[in-house]
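K.L.:
Give the three-dimensional model of this entry:
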Amino acid sequence: MMSRKELAGFLRSRRESLSPEAVGLAGGSRRRTPGLRREEVAQLSGVSVTWYTWLEQARDITVSRQVLESLSRALRLTPAERSHLFALAEAPLPAEPARRMPVNPTLRALVETLDPNPAHVINQSWDLLAYNRAYADLVGGLADLPDEERNSIWLLFTRPGMRTLLVDWQREARAILGQFRAAAGKNPDDPRTTALIDALLAASPAFASMWSAHPIQAFTPATKHFNHPHVGRITLNYTKLVVAEDVTQHLVVFLPATGDDAQGLERLARLDRPVSIQG
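P.N.:
Have a look, this model is predicted:
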């Protein structure tokens, strides 16, 4: 009942804040209430006046997605307001094409500030959108890669050095691929993800074998064990955070599990040559 009252109040507030001229109607000077009349919203959205009135009276009536879309257009709602409308009506929001947004400068600066702790930002295809020096030194050889190969899943399955860098590569690969497949399933028509999967199927028998098993796994913070060729064993705890302004982006951060691991990251930071573990 509370959500119905919220929905009624939200619709009324948006109706009253929208001028007739903004939707192509004559204003006039004899209006007793601000904004649009209920019958005008009903007309613009293709519903009956009675039915729309019931909505603003918080009646317990069913609202279809099609009607919500019509109301959203009639009331000139912003994307955020449209999402709020669907939430108040307890209706699933229709899927939208994924947006390709750049990493915002503040987030990029945060990634750099986290050094010497490895950190990076990925999108829904797990492309590396931003990363700090510590992550580049941990993984090695990122600077010379073309954009389409600067991708966490591509590196995991096509770079031989990853099999020795990760102490238990098989377990890690299955877990990460399960998370990637769960993410890919939310946007099955995304062209970048589709192209990446096709390229991996052609390039990596290990990927093809694991992919055919349809692994699915939810993300949970975990501990990863690395055997770095220059600084030895490092154990890192990692977590992933959603970027609020673009939920297809995630910030991934690795933190040392112990003081010895923190010293290992410091040794990695002091290396005086570019790190390469491609082979």
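K.L.:
contacts and neighbour counts: CA atoms only from here.
P.N.:
Noted.
K.L.:
ok, the residue lying closest to residue 224 once chain neighbours are set aside - how many residues close by?
P.N.:
Using C-alpha to C-alpha, 6 or more residues apart in numbering and skipping the chain neighbours, the partner closest in space to residue 224 is residue 236 (5.4 Å). Using other C-alpha atoms under 10 Å, the number of residues around residue 236 comes to 21.
K.L.:
Contacts only, for residue 236.
P.N.:
223-226, 254-257, 261 (C-alpha atoms under 8 Å, 6 or more residues apart in numbering).
K.L.:
what do you get for residue 145?
P.N.:
Taking C-alpha under 8 Å, 6+ apart as the definition, residue 145 has no contacts.
K.L.:
what do you get for the one 3 residues further on?
P.N.:
By C-alpha under 8 Å, 6+ apart, the contact list for residue 148 reads residue 127.
K.L.:
can you confirm it is in a helix?
P.N.:
Yes - according to DSSP: H, G, I helix; E, B strand; the rest coil, residue 148 belongs to a helix.
K.L.:
what about the residue nearest to residue 224, distance to residue 113?
P.N.:
Going from residue 236 to residue 113 by C-alpha to C-alpha, to the nearest Å gives 18 Å.
K.L.:
try residue 150
P.N.:
According to C-alpha to C-alpha, residue 150 stands 21 Å off from residue 113.
K.L.:
and these two? which has more neighbours close in?
P.N.:
Neighbour tally, residue 150 and residue 113, criterion other C-alpha under 10 Å: the higher count belongs to residue 150, 18 against 12.
K.L.:
Contacts only, for that one.
P.N.:
By C-alpha under 8 Å, 6+ apart, the residues touching residue 150 are 127-128, 142.
K.L.:
run this one through as well so I can compare:
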Amino acid sequence: MTTVATDRRAQLAEFLKTRRARVTPEQVGLAPGLRRRTPGLRREEVAQLAGVGVTWYTWLEQGRPINASEQVLQAIARTLQLDLAEQAHLLRLAGLRPAVPDSMECATQPQVQSILDALDPLPAAISSARYDILRWNASYETIFPGATLSDTYRRNSLWAAAVVPQCCSAFVNRDEELPRMVAVLRSNYVEHLGEPEWETFIADLIAVSADFATLWAQQDVALHSSRLKVFRHGSVGELRMTATNLQVLGMPTARMVVYTPNDDETRERVSFLQANPGLAVVDHVH
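P.N.:
As a prediction, this is how the structure comes out:
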């Protein structure tokens, strides 16, 4: 066993001991009993309440190299009355990956919208790891109304980049950005293998976009970074924007994207759009 694994097992043992010591028999419906040498529950009581063997649980608290499934650890967590942070810590110490908060649920918190609104006049939005646009401010909607208001396409920036016809696409440098967006999606996908929403999304994109299908098959991976993105708006022309990706505490599977004008001309055009909402995004209709 590696040193890291040994240290993690030792920390797991100490963590379980401290959590067990703070739970009284009365809190879990047991009689207090007599002559308890230490505060809290006994090992055999934790094992009984969690539905595991006493010997197995003892070994777990001793830091022995035994396997523990997430289901069993969750039963122990419930017995020890661990909160969400403690549950995640327990799973990590056991070498498992804890479930992360749902991005959609986190993004609905009122304070998230307040932060986005405070960034105005900079266009800003919250996007999921799958590029779903979850929340946005007024400036974002002014610059990219097709991404937030369209009933034709999904409210998803990767879907828009891959599926919307080139003549109607907001991306000028699509050939540069689409491969990178797909590579970032591939990096995020490994955390969501087998999840129905992810599998359906990818299958749908493959079915409707030959470009996406080709890029997805290449198995390229990448991470988010600040990027120069060039957009096309039918009423003002090109907009050169630097997209900065920020991680939001409490939303580990989502990110905040803030767009900053890259030059004076773009800054003037963005200001004009903000002062004149509702201008046509494309200069033609199908």
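K.L.:
Restrict the contacts of residue 236 of the first structure to the buried ones and give me that as a ChimeraX selection.
P.N.:
Per 16 or more other C-alpha atoms under 10 Å, the buried members of these correspond to this ChimeraX selection:
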select :224,225,226,254,255,256,257,261
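K.L.:
Just the ones of the contacts of residue 236 of the first structure in helices?
P.N.:
Assigned to helices by DSSP state H, the following of those qualify: residue 261.
K.L.:
and the contacts of residue 236 of the first structure as a markdown table, adding distance to residue 121 of the first structure?
P.N.:
Below are these laid out as a markdown table (distance: C-alpha to C-alpha, whole Å):
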| residue | distance to residue 121 of the first structure |
| --- | --- |
| 223 | 19 |
| 224 | 18 |
| 225 | 20 |
| 226 | 20 |
| 254 | 12 |
| 255 | 15 |
| 256 | 19 |
| 257 | 21 |
| 261 | 22 |
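K.L.:
now, which of the contacts of residue 236 of the first structure lie within strands?
P.N.:
Among the contacts of residue 236 of the first structure, the members found in strands (DSSP state E) are 223-226, 254-256.
K.L.:
got the buried residues for stretch 136-154 of the first structure?
P.N.:
Per 16+ other C-alpha under 10 Å, stretch 136-154 of the first structure contains these buried residues: 136-140, 142, 149-154.
K.L.:
Mind checking which of the residues you listed are in strands?
P.N.:
Those of these lying in strands (DSSP E): none at all.
K.L.:
Save these as a markdown table, and put in distance to residue 24 of the first structure too.
P.N.:
Listed next are these as a markdown table, based on distance: C-alpha to C-alpha, whole Å:
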| residue | distance to residue 24 of the first structure |
| --- | --- |
| 136 | 56 |
| 137 | 59 |
| 138 | 59 |
| 139 | 58 |
| 140 | 59 |
| 142 | 55 |
| 149 | 50 |
| 150 | 50 |
| 151 | 49 |
| 152 | 50 |
| 153 | 51 |
| 154 | 52 |
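K.L.:
Just the closest of these to residue 210 of the first structure, please.
P.N.:
Nearest to residue 210 of the first structure among those, counting by C-alpha to C-alpha, is residue 153 at 12.4 Å.
K.L.:
Show me what the closest one lines up with in the second structure.
P.N.:
For residue 153 of the first structure, the aligned residue in the second structure is residue 158 (criterion: TM-score structural alignment).
K.L.:
who's in contact with residue 137 of the first structure?
P.N.:
268-269, 274-276.
K.L.:
brain fart, residue 10 of the first structure
P.N.:
Here residue 10 of the first structure is in contact with residue 85 (C-alpha under 8 Å, 6+ apart).
K.L.:
so where do the helices sit in the first structure?
P.N.:
Going by DSSP H, the first structure shows helices at 2-17, 38-45, 49-56, 65-74, 79-88, 105-113, 133-139, 152-158, 161-165, 169-184, 191-203, 205-212, 259-269.
K.L.:
could you redo those as TSV and give each row distance to residue 245 of the first structure?
P.N.:
Shown next, in TSV, are those (distance: least, C-alpha to C-alpha, whole Å):
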stretch	distance to residue 245 of the first structure
helix 2-17	23
helix 38-45	30
helix 49-56	31
helix 65-74	21
helix 79-88	11
helix 105-113	11
helix 133-139	24
helix 152-158	22
helix 161-165	32
helix 169-184	18
helix 191-203	21
helix 205-212	31
helix 259-269	31
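K.L.:
Pick the most buried one from those.
P.N.:
Scoring those by mean neighbour count under mean count of other C-alpha atoms under 10 Å gives helix 133-139 as the most buried, with a mean of 21.
K.L.:
can you tell me what part of the second structure that one aligns to?
P.N.:
The aligned range for helix 133-139 of the first structure in the second structure is 138-144, by TM-score structural alignment.
K.L.:
Equivalent analysis for stretch 234-250 of the first structure, please.
P.N.:
Using TM-score structural alignment, stretch 234-250 of the first structure lines up with residues 239-255 of the second structure.
K.L.:
How far off centre is that stretch?
P.N.:
Distance, stretch centre to chain centre, for stretch 239-255 of the second structure: 11 Å (C-alpha atoms, centre = their mean, to the nearest Å).
K.L.:
Just the buried positions in that stretch, please.
P.N.:
Under 16+ other C-alpha under 10 Å, the buried positions of stretch 239-255 of the second structure are 239-245, 251, 253-255.
K.L.:
which pair in these spans the largest distance?
P.N.:
Spatially, the most separated pair among those is 239 and 251, at 29.1 Å (C-alpha to C-alpha).
K.L.:
What residue in the first structure is the furthest from its centre?
P.N.:
Distance from the centre of the first structure peaks at residue 30, with 48.7 Å (C-alpha atoms, centre = their mean).
K.L.:
Identify the residue of the second structure aligned to residue 79 of the first structure.
P.N.:
In the second structure, the residue matched to residue 79 of the first structure (TM-score structural alignment) is residue 84.
K.L.:
meant to ask about residue 223 of the first structure, not that
P.N.:
For residue 223 of the first structure, the aligned position in the second structure is occupied by residue 228, per TM-score structural alignment.
K.L.:
Could you do residue 268 of the first structure as well?
P.N.:
Superposed on the second structure with TM-score structural alignment, residue 268 of the first structure falls opposite residue 273.
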